[in-house]
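Peer 1: What follows is a predicted structure for the sequence shown.
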Amino acid sequence: MNDAKPDVSKLPNVPDVPDVPDVFAPAKLGPVTLRNRTVKAATYEGLTKDGQVTDALIDFHVRHARGGVGMTTVAYCAVAPEGRTDRRQIYWREEAMPGLRKLTDAVHAEGAAVQAQIGHAGPVANPKSNKLPALAPSRHFHMTTQTFTKAATPADLKRVVEGHARAGTMAIEAGFDSIEIHMGHNYLTSSFLSPKVNHRKDEYGGSLENRARLARDIGRAVRDAVGDRIAITAKLNMDDGVPGGFWIDEAIQVARWLEADGSVDALQMTAGSSLLNPMYLFKGDAPLHEFAAVMKQPTKLGIKLIGKHFLKSYPYEDLYLLKDARQIRAAVKLPMILLGGVTDRAGMDTAMAEGFEFVAMARALLREPDLINRIKDDPATESLCIHCNKCMTAIYGGTHCVLSTEPAWGSASA
């Protein structure tokens, strides 16, 4: 095992940092100590049934815990039934608690921490599947579901804020070590931040201060509810990836407000819109044929005819969110988690040297759930992920790398 400190002088675009943390050393995240600084990022697993934890979902996270991550993230746990992107997803209620407790116990048994991603899908929710209207800042037509959203009323927003606070306390009861508040990808909170989607004229629209009101209300409500009994992180958009959307200069200010409010222990910066430009986050290939194959009509036909205009392809490079994320890093003192193209020891060490306290990995761990252990044992280990993004289309039958001989679930708890 090679536990040598990185040679910062040989890392690209790294300032002269005198004391670079070891990514594999224990680290504090709020009140929680993680065994290392790696986080399995939230990726919707597609392994729940009727809003309940399944053995396959537990196996999925146990395998990542066994593979060496400091913390694995369960996605996606909605704060209200209409806030799901699919009716099979977990939403916070008493019936889900026994399964969630079984999941957290199983992950803890492997020595890892476990985080629950909480949020409300807003205009990204599927009203046909949920049989409930999708909420949004303003009336909006959703191409994928061929439906219009409902403009959220102040009463709706009050209920959503209270739902986040309740989710925080239930997460503690279920044994989670941390919660991640979803403020990205034009889910409800992110859609309010975006001037492209938010056309309101009341106290939730117009100025950035107004558009950020919901995000700040949610953050403060969660903090008031849970105190320091559990870590709180936020996944915040830097850029919606569409003209007229939320942009980095506004993200810097929102990050500063969240820091000043004391509502979060760390920030994870993300990008893109599940509503308007979903591939902007992922970079790499856009699997149009695979998406068309799993969709129902008329969406299937729409993808075949105009999918290339909606599912755009962006060049992949390692650490592709670092350039923008370092602007947030320079603006706040909060711990930060670097997401986007972290695939090897060199990328991890670059993140540490740039001042990020943690790294988050998604697709690379879907390809190889044991990648963290292998990198720790041999720093020269390279990821097998080719960024084809075909894993995105696997969510309907259990998220996994379609190129792997074995999915990241199925037998880990045997």
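Peer 2: Okay, I see it. Numbering: from 1, shown residues only.
Peer 1: contacts, neighbours, all on C-alpha from now
Peer 2: Fine.
Peer 1: Now do the strands in the stretch 151-300 of the chain.
Peer 2: Here the stretch 151-300 of the chain has its strands, by DSSP state E, counting those that start in this stretch, at 178-183, 231-237, 266-270.
Peer 1: Take those strands and write them to a markdown table, including mean neighbour count and distance to residue 52.
Peer 2: A markdown table is the format used below for the strands of the stretch 151-300 of the chain (neighbours: other CA atoms under 10 Å; distance: least, CA to CA, whole Å):
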| stretch | mean neighbour count | distance to residue 52 |
| --- | --- | --- |
| strand 178-183 | 27 | 18 |
| strand 231-237 | 25 | 23 |
| strand 266-270 | 25 | 27 |
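Peer 1: okay if I get these as TSV plus distance to residue 110?
Peer 2: Putting the strands of the stretch 151-300 of the chain into TSV (distance: least, CA to CA, whole Å) gives the following:
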stretch	distance to residue 110
strand 178-183	17
strand 231-237	20
strand 266-270	24
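Peer 1: Can you say which of those strands is nearest to residue 322?
Peer 2: strand 266-270 (9.3 Å; CA to CA).
Peer 1: what's next to the closest one, contact-wise?
Peer 2: Contacting residues not belonging to strand 266-270 are listed as 29-30, 184-185, 232-239, 255, 281, 321, 325, 334-340 [CA atoms under 8 Å, 6 or more residues apart in numbering].
Peer 1: Use this one as the comparison:
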Amino acid sequence: MTHPDVLAPAKLGPITLRNRIIKSATFEGKTPNALVTDDLIEFHRRPAAGGVGMSTVAYCAVAPEGRTEYGQLWMRPEVVPGLRRLTDAIHAEGAAASAQIGHAGPVANAKSNGLPALAPSPSFNPMSMKVTKAATLDDIRRITAAHADAARFAIEGGFDAVEIHFGHNYFASSFLSRKTNHRKDSYGGSLENRARIVRETALAVREAVGDRIAVLAKLNMDDGVPGGFWIDEAIQVAQWLEADGGLDALELTMGSSLLNPMYLFRGDAPVYEFAQAMTQPLVKFGVKAIGKQFIRNYPYEPLFMLEQARQIRAAVKMPLVLLGGVTDKAGMDTAMAEGFEFVAMARALLREPDLINRIAEDERTKSLCIHCNKCMPTIFSGARCVLVERAS
């Protein structure tokens, strides 16, 4: 074998995973009071028992206004005991635990949170029907420090790693994009200025945790939006993050939860199901009327991020995690052969939490996920594969 065995143990910064397969962050919708629940613990225990090397808990907001909705977990002292129960359950199954920390920024639901959504520049959020507030320099400093605090809470909660969210036009990612960042100060304009917040945040987290846990970041390669953040800029940002030395690995992603969510997922666009999941009548009507313009259909293909991810791989030496259409051993082996150190999976593990164990037993095993994406609207009521429900 000329490339690493994806099923063999591997180092990730200061920790060792039992294999190179990570359950990527997928918002669970299982924290109605912004605290860990038994349902959330079981959600992560199952893929841990099913063989993944690490399971990523999402989404762990660093501040109350940084939640995408009011019930979302946010990092504070009250959450630590529940986090410890969660990580203990994951560890008992032999897997490591990672906390995805971040701030939703313009994607936050200001109406649900009862707090203004913050962005580089004012913009309209159709989900909350409110205009975001431009973040002040004090806001930026506070949110950067809150990432460091969240990482400390993650350590108290027993996590082995944190993953900083620099994707999908959440707070940090929205600063990277010219489409959403119209600032004239030191956080706007040039790419160096627009990337300032991701670099400062990565270093703040690293300073907070040292080498006690691994530090990853989820970085957009492009937003899928004309005039937005694109691959040529992502290459430079990845090089800066590598040179800064704050990260142990980058997980590569794409798309905009704010402007083009299906660019990340590929496959069917479940417009009807999204409309049915909306609780506000006006939003429900809007999704039914014009949802197809926002929830676009992109054909699914295996390893659909590989072509762009190769360009990042060629530009940096730091470990990279390949996400997107990784569903079988053949795809994993391709990722290893292309020089990626880890792979990440999401929808396939919703469909079959034990998929990795089954692949280890028979590498010809194929995922049963059909990429219908009807799991996506279930985040509002508890993330799940609707096909499993139908079969049960």
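Peer 2: On my side now, so go ahead. This one's a predicted model, so the numbers in the text were calculated from it and none came from an experiment.
Peer 1: just to revisit the earlier point, of the contacts of strand 266-270 of structure 1, which belong to helices?
Peer 2: Among the contacts of strand 266-270 of structure 1, the residues falling in helices (DSSP state H) are 255, 281, 325.
Peer 1: Could you measure from the aligned partner of residue 51 of structure 1 in structure 2 over to residue 97 of structure 2?
Peer 2: Under the alignment (TM-score structural alignment), residue 51 of structure 1 pairs with residue 34 in structure 2. Remark: distance between residue 34 of structure 2 and residue 97 of structure 2 (CA to CA, to the nearest Å) = 19 Å.
Peer 1: The two: who's more crowded?
Peer 2: Higher neighbour count among residue 34 of structure 2 and residue 97: residue 97, with 28 against 21, using other CA atoms under 10 Å.
Peer 1: Pretty sure the more buried one sits in a strand.
Peer 2: Yes - using DSSP: H, G, I helix; E, B strand; the rest coil, the assignment for residue 97 of structure 2 is a strand.
Peer 1: The aligned partner of it in structure 1 and residue 316 of structure 1, how far apart?
Peer 2: Using TM-score structural alignment, the partner of residue 97 of structure 2 in structure 1 is residue 114. Counting by CA to CA, the gap from residue 114 of structure 1 to residue 316 of structure 1 is 29 Å.
Peer 1: next one: residue 19 of structure 1
Peer 2: In terms of CA to CA, residue 19 of structure 1 sits 30 Å off from residue 316 of structure 1.
Peer 1: Which of those two has more residues huddled nearby?
Peer 2: Taking other CA under 10 Å, residue 19 of structure 1 and residue 316 do not tie; residue 316 has more neighbours (16 against 10).
Peer 1: Surely the more buried one and residue 280 touch.
Peer 2: No - look at residue 316 of structure 1 against residue 280 with CA atoms under 8 Å: they stay out of range, at 10.4 Å.
Peer 1: corresponding residue for residue 183 of structure 1 in structure 2?
Peer 2: Looks like residue 183 of structure 1 aligns to residue 166 there (TM-score structural alignment).
Peer 1: Please give me every residue in contact with that match.
Peer 2: 102, 172-173, 198, 217-220 are the contacts of residue 166 of structure 2 under CA under 8 Å, 6+ apart.
Peer 1: how about 7 Å then?
Peer 2: 172-173, 198, 217-220 (CA atoms under 7 Å, 6 or more residues apart in numbering).
Peer 1: Same list, those residues, but as JSON lines with distance to residue 270 of structure 2 please.
Peer 2: What follows is the contacts of residue 166 of structure 2, written out as JSON lines (distance: CA to CA, whole Å):
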{"residue": "172", "distance to residue 270 of structure 2": "28"}
{"residue": "173", "distance to residue 270 of structure 2": "25"}
{"residue": "198", "distance to residue 270 of structure 2": "32"}
{"residue": "217", "distance to residue 270 of structure 2": "29"}
{"residue": "218", "distance to residue 270 of structure 2": "25"}
{"residue": "219", "distance to residue 270 of structure 2": "25"}
{"residue": "220", "distance to residue 270 of structure 2": "23"}
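Peer 1: For the stretch 251-400 of structure 1, which segments count as helices?
Peer 2: 279-282, 288-294, 299-310, 322-331, 345-353, 363-367, 371-377 (DSSP state H, counting those that start in this stretch).
Peer 1: which residues in structure 1 does the longest helix anywhere in structure 2 match up with?
Peer 2: Scanning structure 2 for the helix with the most residues, using DSSP H, yields helix 137-156. Aligned using TM-score structural alignment, helix 137-156 of structure 2 spans residues 154-173 in structure 1.
Peer 1: quick one: contacts of the matching stretch?
Peer 2: Contacts of stretch 154-173 of structure 1 (CA under 7 Å, 6+ apart): 79-80, 92, 119, 179, 217-218, 221-222, 225-226, 230.
Peer 1: And stretch 385-400 of structure 1, by the same measure?
Peer 2: Against stretch 385-400 of structure 1 from outside (CA under 7 Å, 6+ apart): 44-47, 284-287, 290-291, 363-364, 366-367, 401-402, 407-408.
Peer 1: re earlier: which single one of the contacts of residue 166 of structure 2 is nearest to residue 114 of structure 2?
Peer 2: Distances from residue 114 of structure 2 to those, taken by CA to CA, are shortest for residue 172, at 21.3 Å.
Peer 1: With adjacent residues omitted, what lies nearest to the closest one?
Peer 2: Once flanking residues are discounted, residue 172 of structure 2 sits nearest to residue 166: 5.4 Å by CA to CA, 6 or more residues apart in numbering.
Peer 1: ok, now residue 55 of structure 2?
Peer 2: That would be residue 23: by CA to CA, 6+ apart, it lies 4.6 Å from residue 55 of structure 2.
Peer 1: What residue in structure 1 is paired with that neighbour?
Peer 2: Residue 23 of structure 2 maps onto residue 40 in structure 1, by TM-score structural alignment.
Peer 1: Could you double-check that its match sits in contact with residue 74?
Peer 2: No - in this structure residue 40 of structure 1 lies outside contact range of residue 74 using CA atoms under 7 Å: 9.0 Å.
Peer 1: Look up how far residue 88 of structure 1 lies from residue 262 of structure 1.
Peer 2: 34 Å.
Peer 1: between these two, who's got more neighbours?
Peer 2: Taking neighbours as other CA under 10 Å, residue 262 of structure 1 and residue 88 compare with residue 88 leading, 17 against 13.
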